[in-house]
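Chemist: sequence first, predicted model second:
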Amino acid sequence: MKYFELVTTKNVVSAATGAGAIFLLGKTIMAGIKSPPYNPEPLTLAKLAIEHQSQTVLDSGELRGLLNTLNPKLDDYSKNMLLHGITRCVYLLDNEEFFPKVLEMVASIWDHDLHAAGLRLLNGLPLSDHTFPLVKKLMPAFMEILQMGNTMCQVQVLKFLGTLAQKEALLFDIMNCQVHPDFLHLFQPSRPGNLLFELLVFVERLCEGRLTPQYQSVSWQYNESSLHEVLFGDDSRLADRLLSLIIHPEEEVQIQACRVILKLQLNEEGEMAFLHNYDSTFFSDSKIGSSLIKSGC
């Protein structure tokens, strides 16, 4: 009798419950490799096991219990085990069950291990439009992690912010988020290369967002201490920071710094061209407008 003839739905469910979906997946793949040509889609069995374990997690309230148990005062080993369990549960469940919960947990508990693990999890899940209002509300917390967290947390939050920056509906909220006066200290050449690279990717995506006609068609009003003013305002010292990174010892940082400088130049040219076209169209039919255009204003 062939191996797969012995594998019934009941056996699969028992194996998934006892050993876990990951172990069963490995066994199924190995059986598929070793078995004769007859092959009734072994991956379907693994999918059934994962779906069963997912439903078991949902029914048992395991994830809710883990979230309630998590506390910054726990020792490192206990905390890491809880974070691992939370990650496993979220991946097994529909990722829209608890995505907002993870967002709130990362934003409300100040703990570097939690930030790194939670953000790594968020970076591996798709971002749904219905979470945008919550993301906007929690934006200051993510920006605070970027400025005050350790390197591991900063790298993960930059990846997350880089994803958010590609969403047109979130771009202004990122730009208008208040930052510390010394925000540009993040661009110091002495900082780790992976941090600088992710930081430059984030800034490049902000530049790309500013270049879109949809974003340029609105006259946005930014707070004085906003990220936009620090990076792109008239008094910004970002250009000086970028020049110091062109000679960074890591090549990927050099290349990314050059990309940002190019995008900044395109931003400046795009803004000037847009303003010129807007002014010409808006004022062309009025006497005041004609006088301003003729005078070179």
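Modeler: Structure's in. What do you need?

Chemist: C-alpha only now, for contacts and for neighbours.
Modeler: Noted.

Chemist: what ranges does the stretch 51-200 of the chain have for its helices?
Modeler: 62-69, 76-92, 95-108, 112-123, 132-148, 151-164, 168-175, 193-211 (DSSP state H, counting those that start in this stretch).

Chemist: among those helices, which is nearest I29?
Modeler: Judged by Cα to Cα, the one of these that comes nearest to I29 is helix 76-92, at 19.3 Å.

Chemist: redo the helices of the stretch 51-200 of the chain as JSON lines? Include mean neighbour count and distance to V230.
Modeler: JSON lines is the format used below for the helices of the stretch 51-200 of the chain (neighbours: other Cα atoms under 10 Å; distance: least, Cα to Cα, whole Å):
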{"stretch": "helix 62-69", "mean neighbour count": "14", "distance to V230": "37"}
{"stretch": "helix 76-92", "mean neighbour count": "16", "distance to V230": "35"}
{"stretch": "helix 95-108", "mean neighbour count": "17", "distance to V230": "23"}
{"stretch": "helix 112-123", "mean neighbour count": "21", "distance to V230": "25"}
{"stretch": "helix 132-148", "mean neighbour count": "17", "distance to V230": "13"}
{"stretch": "helix 151-164", "mean neighbour count": "22", "distance to V230": "17"}
{"stretch": "helix 168-175", "mean neighbour count": "18", "distance to V230": "10"}
{"stretch": "helix 193-211", "mean neighbour count": "21", "distance to V230": "11"}
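
Chemist: possible to save those as CSV with distance to H228?
Modeler: Converted to CSV, those look like this (distance: least, Cα to Cα, whole Å):
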stretch, distance to H228
helix 62-69, 35
helix 76-92, 34
helix 95-108, 22
helix 112-123, 23
helix 132-148, 13
helix 151-164, 14
helix 168-175, 5
helix 193-211, 9
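
Chemist: what's the angle between the longest helix anywhere in the chain and helix 193-211?
Modeler: For the chain, the helix with the greatest residue count under DSSP state H is helix 251-283. Helix 251-283 and helix 193-211 meet at an angle of 10 degrees, taking axes from the mean of the first three to the mean of the last three Cα atoms, to 10 degrees as the criterion.

Chemist: please state the offset of helix 251-283 from the chain centre?
Modeler: Centre-to-centre, helix 251-283 and its host chain are 24 Å apart (Cα atoms, centre = their mean, to the nearest Å).

Chemist: please compare the first structure with the one that follows:
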Amino acid sequence: MNFMDFTLRKGVVGLATGAGAIYLLYKAIKAGISSHSSIPTSSPVCIARLAIERERHGKDSGELRRLLNSLETKQDAYSKGMILHSITRCVYLLEAEEHSIKVLELISTVWDSELHIAGLRLLNGLPLPDFAHPQLRRVMPSLMEILQTDSILAQVQAVRLLSHLAQKNDLLYDILNCQVQSNFLNLFQPTQPGSLLFEVLVFAERLSEGRSSPHYRAVNWQYNEQSLHEALFGDESRLADRLLALVIHPEEEVQIQACKVIVSLQCPQDFGNQPSSCHTTSSCYNEGDAS
């Protein structure tokens, strides 16, 4: 499905909306970085029209328009990349909060790994307002599915966003009750890239801390059998075995983060001041250092 079909089907009025800008920028940046040839004329023309429309409604100073128009002239690869970078910064500044809702809809509707990477990177760089939480709940299954794809870059961006959301009290249950594949713990295999392992371990630590907090434990939550909660913290979970294997991982930051997850599992927040419940802390770090 091409982007125009998508916008028409969703009833997006004009290309001046955030999702349109993101998608066009994503395509333009991709073309500018991956090719030394000139950007297809349709992209800068469409983006210029977007800028003109925005300026007509008094929403920008004209800087974006000038940058976009400069794409019409012949540029070398470096200059073109710098212009595209400046355009992206302008879009960030112009609509920091409208973008989040539209990008969430885009990444959960168009199944394209490069689009997922671009959209998730943007979301990870923007403040997510509270009014976006209902939409976040709706796209949570898509975020979890992206985390379980075979695109490392998309997985890293998805788990970073989920780690951030796991710190929101009103979203924690939605994340933990999200359905995952039966092989979800393969994300914790030592053979995974260190960058991904580190991020999923941070995610696990934040989930563990969140579910151990007095605020969360005040409610008797019910989880489905295929939920993330059961995969990580259920009676049949093999997470502990995976964590022990990662304590001797070649990369130190993975070792340390695996130890942090182990400690968080054994030190509930409301008992964190009792040394006897956290006796494994030093031994875990010693084992990691010894490796």
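Modeler: Received it, and whenever you're ready, just let me know what you need. Since we're looking at a predicted model, the values are computed, not measured.

Chemist: what's the TM-score for these two chains?
Modeler: TM-score for the superposed pair, counting by TM-score structural alignment, normalised by the length of the second structure: 0.66. Supporting figures: 212 aligned residues with a Cα RMSD of 3.1 Å.

Chemist: which one of the helices of the stretch 51-200 of the first structure lies nearest to Q55 of the first structure?
Modeler: The closest of those to Q55 of the first structure is helix 76-92. By Cα to Cα, the value is 8.5 Å.

Chemist: ok, and the closest non-adjacent residue to the residue nearest the centre of the first structure?
Modeler: Ranked by distance to the mean C-alpha position of the first structure (Cα atoms, centre = their mean), the top residue is F160 at 1.8 Å. Among residues not flanking F160 of the first structure along the chain, N123 sits closest, at 5.8 Å (Cα to Cα, 6 or more residues apart in numbering).

Chemist: for that neighbour, what are its contacts?
Modeler: N123 of the first structure makes contact with 156, 159-160 under the criterion Cα atoms under 8 Å, 6 or more residues apart in numbering.

Chemist: between those, which is nearest L127 of the first structure?
Modeler: Taking Cα to Cα as the measure, L127 of the first structure lies nearest F160 of the contacts of N123 of the first structure, at 9.9 Å.

Chemist: the closest one touches L119, doesn't it?
Modeler: Yes: counting by Cα atoms under 8 Å, F160 of the first structure does reach L119; the two are 7.1 Å apart.

Chemist: ok, now how distant is Q181 of the second structure from A154 of the second structure?
Modeler: Counting by Cα to Cα, to the nearest Å, the gap from Q181 of the second structure to A154 of the second structure is 17 Å.

Chemist: that older thread, would you mark the buried spots in the longest helix of the first structure?
Modeler: Within helix 251-283 of the first structure, the residues that qualify as buried are 253-261, 263-264, 266-267, 270-271, counting by 16 or more other Cα atoms under 10 Å.

Chemist: which elements pack onto that helix?
Modeler: Helix 251-283 of the first structure sits against helix 193-211, helix 238-245, helix 287-294, with contacts defined as 3 or more Cα pairs under 8 Å, 6 or more residues apart in numbering; DSSP states H and E.

Chemist: Three-state assignment for N224 of the second structure, please.
Modeler: Three-state assignment for N224 of the second structure (DSSP: H, G, I helix; E, B strand; the rest coil): coil.

Chemist: I'd say it and N177 touch.
Modeler: Yes: checked against Cα under 8 Å, the pair N224 of the second structure and N177 is within contact range at 6.4 Å.

Chemist: which one's more surrounded, those two?
Modeler: Each of N224 of the second structure and N177 has its neighbours counted (other Cα atoms under 10 Å); N177 has more, 19 against 12.

Chemist: mind checking how far the nearest residue to the more buried one once chain neighbours are set aside is from Q181 of the second structure?
Modeler: Spatial nearest neighbour of N177 of the second structure, excluding adjacent residues (Cα to Cα, 6+ apart): S227 at 4.9 Å. To Q181 of the second structure, S227 of the second structure is 9 Å away according to Cα to Cα.

Chemist: neighbour count winner among these two?
Modeler: S227 (20 against 14).

Chemist: mind checking how far the more buried one is from L176 of the second structure?
Modeler: Separation of S227 of the second structure from L176 of the second structure (Cα to Cα): 7 Å.

Chemist: now T7 of the second structure
Modeler: 32 Å.

Chemist: and of the helices and strands packed on helix 251-283 of the first structure, who's closest to N80 of the first structure?
Modeler: It's helix 193-211; of these, that one is closest to N80 of the first structure (Cα to Cα) at 23.2 Å.

Chemist: show the contacting residues for the closest residue to L232 of the second structure other than its chain neighbours.
Modeler: Closest residue to L232 of the second structure apart from its sequence neighbours, by Cα to Cα, 6+ apart: L239 at 5.8 Å. With contact taken as Cα under 8 Å, 6+ apart, L239 of the second structure is in contact with 185, 231-233.

Chemist: among the helices of the stretch 51-200 of the first structure, which is nearest S54 of the first structure?
Modeler: helix 76-92 (4.9 Å).

Chemist: where's the helix or strand harbouring L64 of the second structure relative to the chain centroid, distance-wise?
Modeler: In this assignment (DSSP states H and E), L64 of the second structure forms part of helix 63-70. In terms of Cα atoms, centre = their mean, the centre of helix 63-70 of the second structure is set 29 Å apart from its chain centre.

Chemist: Provide the aligned range in the first structure for that helix.
Modeler: Across the first structure, nothing matches helix 63-70 of the second structure (TM-score structural alignment).

Chemist: same for that helix, what does it pack against?
Modeler: Looks like helix 63-70 of the second structure contacts helix 42-56, helix 77-94 (3+ Cα pairs under 8 Å, 6+ apart).

Chemist: so which elements touch the longest one?
Modeler: To tie it back to what came earlier, the one meant is helix 77-94 of the second structure. helix 18-34, helix 63-70.

Chemist: out of those helices, nearest to H249 of the second structure?
Modeler: Each of those has some distance to H249 of the second structure by Cα to Cα; the shortest is helix 18-34, at 34.4 Å.

Chemist: which residues are contacting the closest one?
Modeler: 3, 7, 15, 38-39, 43-44, 47, 50, 77, 80-81, 84, 88, 91, 95, 98-99, 102-103, 106, 115, 118-119.

Chemist: then stretch 260-277 of the second structure?
Modeler: 201-202, 204-205, 208-209, 212-214, 240, 243, 278, 280-281.

Chemist: using JSON lines, lay out those together with distance to F131 of the second structure.
Modeler: Listed next are those as JSON lines, based on distance: Cα to Cα, whole Å:
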{"residue": "L201", "distance to F131 of the second structure": "28"}
{"residue": "V202", "distance to F131 of the second structure": "25"}
{"residue": "A204", "distance to F131 of the second structure": "26"}
{"residue": "E205", "distance to F131 of the second structure": "26"}
{"residue": "S208", "distance to F131 of the second structure": "26"}
{"residue": "E209", "distance to F131 of the second structure": "25"}
{"residue": "S212", "distance to F131 of the second structure": "26"}
{"residue": "S213", "distance to F131 of the second structure": "24"}
{"residue": "P214", "distance to F131 of the second structure": "25"}
{"residue": "A240", "distance to F131 of the second structure": "37"}
{"residue": "L243", "distance to F131 of the second structure": "36"}
{"residue": "C278", "distance to F131 of the second structure": "38"}
{"residue": "T280", "distance to F131 of the second structure": "41"}
{"residue": "T281", "distance to F131 of the second structure": "39"}
